[in-house]
Every structure is written in C-alpha cells, then in structure tokens.
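K.L.:
pasting the structure only:
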C-alpha cells in the first residue's frame, strides 16, 4: 500500500517552523469465514447435529512509523531476477528478493536456529514422522487476506508440482509422504500434508529427519496465496502478495525492485518505509555507487566487495565481514572423457596452488580449502585429508592415466559464469594446469542464466553437457546434508557432474535418517565427504568471505555463515528522510 505523507503546519508561534509527517493508516480488513462445528441438541434423545457457523475475523494492520526511512541495498551479479515466485527462484539473488516478500511456517533466527514464523508452534510425533503446526493468529498476506492452512497445503503441493517449473520443492520437500506422486505427475494431491482446520497443518514425512524443519525455512516451503495464484497462474507475481515483511511497490525490470512494508506482517511494524534493491551485473559498479553515497548496503552472501577493493575499505567502520557457508569449487562431467578417469581428476586437483590463489589472486579475501564443508558448518570440526598441491604428484597421476604431459587429452573447455572475480580465478587456474601439467584448456565465459541452463543440460543430458566448470554452492540451510547428500549422492538433482560411489551413497543414506544422535550423523557425513574428496566428486578451492559495506546508521542485521540475517525486521533502521 502506497504511503501518503501529509505535511501539517503547526500554528503555534513557538512551533511555527516545525513539520510533522503523518502516515495514512491502512484500513482493517474484515473477512467472513465459515466453519463447520458439531453441537448436541436435546430432543427425545441426545443427537449430534452439524451446523455451519459464520464468524467475522478482523485482520488489523500494524501501525507504522511517523517518519520515512529508506534502505538502499544492492543485488550484485545480475541484470534481472529470474523469478520472485518462491519455488522458482533459482539463485542467491532471487532467493534474497523472495525472502523480502514471502515467508514460511518457520525461519532461522540470528543464531541459525529454527524459530516460529507463520506457525507460532509445532509438535512432533514420538516416531518423528508427523509434524503438526499451529498457524499464528491473524496471519495474513500483504493485502490483508488471511493466510490459512489451505494455503499451506496448496503451497507445498505447488512447489513439488513439475508444472510449476521450480527445483527447490522436489529437492527439499521430497521427504513428505506423497511427494513422489506429485513430482512424477501421477497425482495432484500431496497426501502427506493436511489442513486439520483453518489454523492447523499436519505434515507427514517418509523417514525421520534431523534437518526437515531447516528445509522448511527455504523458499520452496514458503506460503503463497492459493486464490491469487490459481486465478492468474502465469502472471500472479506481477502483483504478488506474501506473508513476508515487505510487499512489491514496483519491479523495474532489468533495473531494480522497489519494496514497501507489509502492513499486515505479524512481526511489524516495519520502520523502513521503502526498500530499494537495484541490480548490478558487476560488483565494481555497485562498489562505486556505494562510495558516492548511492547505497546503504553493498553485498550479500555470494557477492560483495570486490577483492581488489578490500585493502581500501577493510579499516572503515562501514566494512563487515564473516566466514560464509559456501564453497567455490570445480565440477567435472564424469560421463565425458577425460574426466571419467579418476586419476585425471586427481591430477587436476593436485596441480593447483590454492594458497597462491587465495593470497595473490584474491588478496586474502577467501580461505583456501581442500574439503567440501565450509568452516563453521556442523560437521566441519571433523578432519578431512585433502588432495594438497603437489605438482610432481599431479604430473605422475596424469601419466598414470595415460596422458603424460597432457599428450592424448581431448580438447578441454572450462565453463564459468561471468560475475565478480570469476575471470581472475579461472585465468589463474588455466595457467596452473598449463604450467604444472602441460595441459592447455580453453575458457568458456557465460552469462549466469546461460551458465545455469548449461548445468541443467549437463545433468539431464551429460553427453551434451559441459566438461568442467567453476561454480559455487552456498548453504540453503545450515546442515551438512545440504552439502553432502544433496549434492553428490548418485543421481540427486544437484549432482550435475554425475559422480557416483556406492559406499558414499550408503553412508549418506544412513546419516540422513539419524535423529537425536548428531555425533554419529556427523561422523557418517565426514566419512562420505572423505570419499568424495579422494575421488574428486567436487574439487573444492576456497570458502568465500561475506564482505559487505553497510552505513553506520543501518541497524538490525546479523552477519552469519548463512549470509545477512534479519532476526527482527521491526528493529531494522535505514536512513531517515
């Protein structure tokens, strides 16, 4: 809802020069709901009679601030968002935007613990297979329409439906009973999710899970309005409504998102009266705009201050940094030569001086890594023996594979998305393989959207896919399962390189169903990770650091490995106008 500010001149002489900005209060919405109840009437015998009872529910918007505050937060690495439909958002930039507009039953707090959001509470059955959520009283979408249990059922079902065109649902909701039938198109009903009544949702899962609630904090589990989506399934996001802290004021395509507070947000009032999120393909452009006063926040989880600029900003009070739950890695297409040969993959791994990459190329802005799990993530405290840099060993491995000094290798293309410091990284890697293996590779730069499409092709049709690629994985939820099982198990949807190991699959299958014994679960993931490192299921390079510039007057943000987290949007402050 557009905020209208009216300037009122106070007539008293002592206050003649003072102005007060007044905000129009949104009108409460009265919604007529009908529910069926069972009552007992006494006639000749006592009998039960079903009656329909009509009641009025008044959804009242929260009061808002009396003075406008604007927050300008850049989204780097893109020229446009792929989608703001929760299950269809396909990259970190889209997920950031979706989190402004939508929310789910639960969310992560400032310490990355699962905490209530749309649901005020939940219970879990003794066998760990049934979750019952009680929705928050007065939970509403940003137009004042109540958000009900039916909307939750619809949202989870839609996220799994292949016709929706999203990937997060089939990944992160696959443990729900009936999910396979929905994703295969065999059924339009998700049997494991039921609206017990208007404010109670029951979810049944196939097997116990220590991370199921964490998965519900991700976009695929967010609540969307059934009535609005079904009325206009193709274009409903032109004017979306959600239960998140903001609503869409304007989407300037290929330029920016302009958001304003959701007056019906349960945890309001939101003090930031306008959130501007401009898009920048190049982080350097965003940096320059910040430096000239055009931004309040520059940077997010996977994009931030360019490495070449860190030295000039690291001592500023504006600069914030945190270790990121993300890993930059090289993926190999295990279905195409020469990377169907484990010794070739190992040779390429051992030919890279990761310390030089981190310090000389990226200015110490990252942490070199020989493992898949980022530091600080549960399970990362257990050691891994990596394939460390050893040029002589790398040459011997390549010779053992039948390609001494690179002779006999087919032409090799190295694909990467054009963003941030990627070009500097892949150019360094190209030189390392030439110097230490005698192998000449061709670099293939791609726009991010094209790069993502090529990865999808590599998974779906590996024989037509890319040979090797430079990519990143950041935690969608803070659990090692998101990096181990969800990435490298045989044929799982994120396993674009088609690496496969039966012993690995057995370990993660056992770990995934352990509840109440994190020590054992982490040990199994650790053993699986070691196998993946040994056989180069992924070739991890480094863990990025979250490097952000934020004006001193901005408050309410928490920096974690998960990225920038907002525990309470009502506590966020921008620049007072």
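P.N.:
Arrived safely. All values derive from a computational prediction rather than experimental measurement.
K.L.:
use CA for all of it now, contacts and neighbours both
P.N.:
Will do.
K.L.:
So residue 146 is in contact with residue 137, correct?
P.N.:
No. Using C-alpha atoms under 8 Å, residue 146 is not in contact with residue 137, being 9.5 Å away.
K.L.:
So those two - more neighbours on which side?
P.N.:
residue 146 (24 against 15; other C-alpha atoms under 10 Å).
K.L.:
Quick check: chain neighbours aside, which residue is closest to the more buried one?
P.N.:
Leaving aside its chain neighbours, residue 146 sits nearest to residue 140 (4.1 Å; criterion: C-alpha to C-alpha, 6 or more residues apart in numbering).
K.L.:
Could you do residue 498 as well?
P.N.:
Looking at residue 498 with C-alpha to C-alpha, 6+ apart, the closest residue is residue 334, at 5.7 Å.
K.L.:
gap between that neighbour and residue 264?
P.N.:
As judged by C-alpha to C-alpha, to the nearest Å, residue 334 and residue 264 stand 50 Å apart.
K.L.:
Compare the two (neighbour count), which wins?
P.N.:
Between residue 334 and residue 264, counted using other C-alpha under 10 Å, the more crowded position is residue 264 (31 against 23).
K.L.:
my guess is the more buried one contacts residue 145, does it?
P.N.:
No. Shown here, residue 264 and residue 145 do not form a contact pair, counting by C-alpha under 8 Å, at 9.1 Å.
K.L.:
take a look at this one as well, against the first:
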C-alpha cells in the first residue's frame, strides 16, 4: 500500500491491525492455552459459533492468571487487550471480530480515519458527538490528548511504543505529570485533535488503535491510581476487582451505542474467574453445566484433546489460524549469548519438531525459522539453520571455546504449555552439551520481569504478535532496534544492538511505499537471523470450546473480541 496522503471518509485502506496489544503474549493465562491446543480430527469449524446473541445476562471468562495491568498505558499483551476492548475506546480501533475484515483499522471515537497533510507530518481527527466517560464527564479533544500523553511517563508508559516513536515530542518530555502539556498534539477546539509527527508514518491510524491511545480525564491516573481502578470510555466499567481471583464488569450507563460501530455489548455483565487450573477450565467447558453454558476461555489444553472427538463437543469446537511467533530470545548484551557463535549453535541444535510435538503436534502448531510469520506482509521464507544439526552446533561450540557445551538460564512463564515447550528445548540442547536451567516466573508478572533488563537472565521464552498485518513494521523495529532497549518495558528482549541493523531499520521505516518496505523487511529479517539474537520456534493455532449458550464467539489467536459476544438465551445459566 502506498499512501502519501489520505482524505477523510476513505474507508477502503488496506491497513490492518492484527493485534492491539503487545504484542508479546504470555504463553499461559489467556494465551498459552490456545498455543498448546491440538485438533483431534481437523473438523473444528473455522468460523464463529453463530449469530443470535441477545441483550442481557452474564458471560464468564475462565482463565489461569490475572491480567497484567488494567491501565492501558502499561499493558500491551494479547490477554489484557481482550478486557481493554470492553473498558476503553480510542480515536481508531481494530474492526469487530465478526466483521468482514476483522484485522482492519476503523474509526472509533473519531468520525473517520485521519486526514493527513501532503508532507505526511500532520494528522487531524474529529471526535463524534455524545462521547462520555463512565461518570458522565464528556470526552473532548483535551481528554484524548491527555490520555495519549501518558505514554511518555517513565513509570507508567511501559506499554505500546508507537506513540512515542512517531509523535514529535521533545526528547526530554516525560508525560503530563512531570512535563505538562505536549505541544506536538494540538486541540484547536473540543472536537478536533491534531498530531505532529517526527517523520511521515503512513500507518498512523493503526498507532492510535493501540491500547495507550485511550482518553482519560485531565490530571487523572498518576502513580498507581489505575492499577486497581479504571475510568472507562467503553461499554463496560469496573464493578469489582480482587487481584488474582475475580474481575466483574457492569454496563457503563454513559456509553451510547449509536456512537460505537464496533462493540455490540450484549451481556449486562462480564465476570473473569481468575486463578483456575487449566484442567479445571477444560472440565467446566466440556461439562457445560449450570453457569458454564455461558462460559468461555482462551483455549483448550492438549490433555483434553482425546475427549473432543465426542460428536456433541465437536458441534461446539471452533478453531483459528495462528499469527503469533513463539521464540527464545538470547541476551546479546552479556553472558554466554554475547558470543554470536553460541547463539548460532543453539539455533543449529534446536529440534523444533520435538517442540511442536511437546505442545500438541502438527495439527495445531508448526515449526518456523523466520522472525516474521507467513501471515504478515513482509514475510520472507528462508531457513538459515536447517536442523537439528548436532555437528554444526558442536563445531561452533568448539570455536567459541566451549567444546563441552555451556549452561544458561531460561526465563519462562509458569503456564503448563510454556513448561512443556521449555522442557523440549532442554532435551534438544542437552544433546550437544548445552544445559538449560529454568527460571519459572508467575505468568501475571512474566513480562514485567523480563522486560526489565536488570531482572532478566540469559534467555527468555516469549511470543510476539503483530500490531497490524499490512507490514512487518511492528515486528522488526520494536524487537531489534537498539532504540527499543529500555530500563522498563523493554521489548527488545535480546538487547540486540547493531549499528548497521539500526540504520537499515530507520531506512525501511521511512519508506512510504509499503510494498517496497515489506520486501526490505523480509530481507532484513534474514540479515538479523544471521546474527541469531532469537531462535524462532513455532506459530500455533487456537482451539476453543465456548459454552453452548454463547453466541457470536469468533475464534482468534490474535484478539478474541469479547465485545461482539452475547448469549442466545440471557435467562439461561444466570
């Protein structure tokens, strides 16, 4: 897609937002289960569970771990993006999960997508009428500006980096609580908001669809205020939050459906039951009794696959293709993986098929050898380390003065699927004398931990989902640019810093012809993997078993869109 400028009202753009959240996802809690699932027969339906949703009732979401943060300036993972969808709105957003093109970016609080100046540096949006927070306070351009400016706060703004990377804020700007108003965002009147960019960025509509684009009342949300409370702009607001146990949402009485073309908001309430064992979640979904006819989860574990051949269960079984790359990052800044030869040795030694089998088999996941997955424009198909090849791994180990191997510590989330993946890595690397010690971290704080370099170890097992699919610009820059390395909220888990790669990232990011840029991203993908800061592992599919009374469940391994789901009979199970 080439876009030098656009006009308001143009909704035919091919910009796509594959994921509004991190797109690191925890391989546990709300995300790991879908990667661990394995289809027993291949008969799962790749479509929604049907229309027929009615207003009313309560849907329960069953999950193992708590969400990372209720504050959208902090959270940036796939799991928490699901609840953000119910609580918050932005100028733009990802299209509804049941729409014809659910990965496209569409207007939300704004009347339309942005109007961009001829030089590509200024974007203008107009707010809809009738917008308000959950307390009835009107949402104006001032609240949008304030909410967005929170992304620069050094303690709070640890979520999506794209606002900070694209908007022309002063280098010393530290958010509204420290530095005051941000002059790069103008609000000439209550309904108009104007953004000035550092350089042209044709996908800026997608930047504003990130979680930290949500508005907040001016002056609110400082410090830890939003860790256990919210000020909602979406169709629901927070009724109860018991960390690690339960979240209850109720309708926001000041949300007006006529202003929201995306969220259907059928249920009266949403309840998130936290801290459940994955086997318990499976059992409740399979039994489909009582309130669980209205329950959902983010996947089914592989242990339950043999039972899913039951014809009654197969009627409820839904599947989705994967878009997220599971990988092992290696700390290139210090420790054993500062030596590129040891990183390359790991890539040669890894048995990716063993990992595939450990997390469900080829029916539901596949091995990958590239950074950018095939589902994203900019993917280049190559394999620099076809293996496992123990001889090449041992040769590199000998060249690096580790002929007998070495030991490293791997940070992993506590979910069972992640442990299965880690054990397979241990087994395959042990064959060349590499000993992997596992450091297990609670899933709810996993990314907070590993994204703080001072707390991270030699390697981390993670997964990355693209923020939009029209290009690989949300894969390569945040993961491999040295500018992405930060003391907190660090997305470049490998702490990879290479001046030549940095220059090329800047060159490709500046390309306004996205087709040309995508070709360059693919070539850069391969160039980066020659230096092996990662070991790409798998891309998984999802398998889902919503309760029998749940309507319009649209399966996705990206954003499971809760905002379009409802109940067939709101009186049943409630």
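P.N.:
It's in. The structure displayed is predicted, hence computed values, not measured ones.
K.L.:
Surely the residue nearest to residue 146 of the first structure is in contact with residue 264?
P.N.:
Yes. Counting by C-alpha under 8 Å, residue 140 of the first structure touches residue 264, with 6.1 Å between them.
K.L.:
List the residues that are in contact with both of the two.
P.N.:
59, 243 (C-alpha atoms under 8 Å, 6 or more residues apart in numbering).
K.L.:
What about residue 424 of the first structure, how many residues nearby?
P.N.:
Neighbours of residue 424 of the first structure (other C-alpha under 10 Å): 12.
K.L.:
Strands along the stretch 201-350 of the first structure, start to end?
P.N.:
For the stretch 201-350 of the first structure, applying DSSP state E, counting those that start in this stretch gives strands covering 246-252, 256-261, 274-280, 297-298, 319-323, 326-332.
K.L.:
Touching the second one from outside, list them.
P.N.:
Going back to what we said before, that points to strand 256-261 of the first structure. 1-2, 80, 245-252, 270-279.
K.L.:
residues shared between the contacts of residue 264 and residue 145 of the first structure?
P.N.:
Joint contacts of residue 264 of the first structure and residue 145 (C-alpha under 8 Å, 6+ apart) are residue 59.
K.L.:
In the second structure, what stretch matches stretch 525-538 of the first structure?
P.N.:
On the basis of TM-score structural alignment, stretch 525-538 of the first structure is assigned to residues 521-534 in the second structure.
K.L.:
can you list the residues that contact the matching stretch?
P.N.:
Outside stretch 521-534 of the second structure, the residues that reach it (C-alpha under 8 Å, 6+ apart) are 327-332, 340, 343-344, 347, 370-372, 378-380, 382, 384, 472-473, 476, 494, 496, 501, 504, 508.
K.L.:
Is residue 121 of the second structure in contact with residue 203, as I believe?
P.N.:
No. Judged on C-alpha under 8 Å, residue 121 of the second structure makes no contact with residue 203 at a distance of 11.9 Å.
K.L.:
buried stuff in the match of stretch 525-538 of the first structure?
P.N.:
Going by neighbour count (16 or more other C-alpha atoms under 10 Å), the buried part of stretch 521-534 of the second structure is 521, 522, 523, 524, 525, 526, 528, 529, 531, 532, 533, 534.
K.L.:
So which of those residues are in strands?
P.N.:
Among those, the residues falling in strands (DSSP state E) are residue 534.
K.L.:
for the buried residues of stretch 521-534 of the second structure, which one is nearest residue 548 of the second structure?
P.N.:
residue 534 (41.3 Å; C-alpha to C-alpha).
K.L.:
What separation do you get for the residue nearest to that closest one when sequence neighbours are not counted and residue 461 of the second structure?
P.N.:
Nearest residue to residue 534 of the second structure, sequence neighbours excluded (C-alpha to C-alpha, 6+ apart): residue 329, at 4.5 Å. Separation of residue 329 of the second structure from residue 461 of the second structure (C-alpha to C-alpha): 7 Å.
K.L.:
If you count surrounding residues, which of those two has more?
P.N.:
Neighbour totals were compared for residue 329 of the second structure and residue 461, and residue 329 leads with 27 against 24 (other C-alpha under 10 Å).
K.L.:
Tell me the counterpart of the more buried one in the first structure.
P.N.:
Using TM-score structural alignment, residue 329 of the second structure pairs with residue 331 in the first structure.
K.L.:
doesn't residue 468 make contact with its match?
P.N.:
Yes. Using C-alpha under 8 Å, residue 331 of the first structure makes contact with residue 468 at a distance of 5.5 Å.
K.L.:
what's the burial count for residue 141 of the first structure?
P.N.:
Neighbours of residue 141 of the first structure (other C-alpha under 10 Å): 28.
K.L.:
ok, the counterpart of it in the second structure - contacts?
P.N.:
Counting by TM-score structural alignment, residue 141 of the first structure lines up with residue 133 in the second structure. Residue 133 of the second structure sits next to 139, 231, 232, 233, 234, 254, 255 when contact means C-alpha under 8 Å, 6+ apart.
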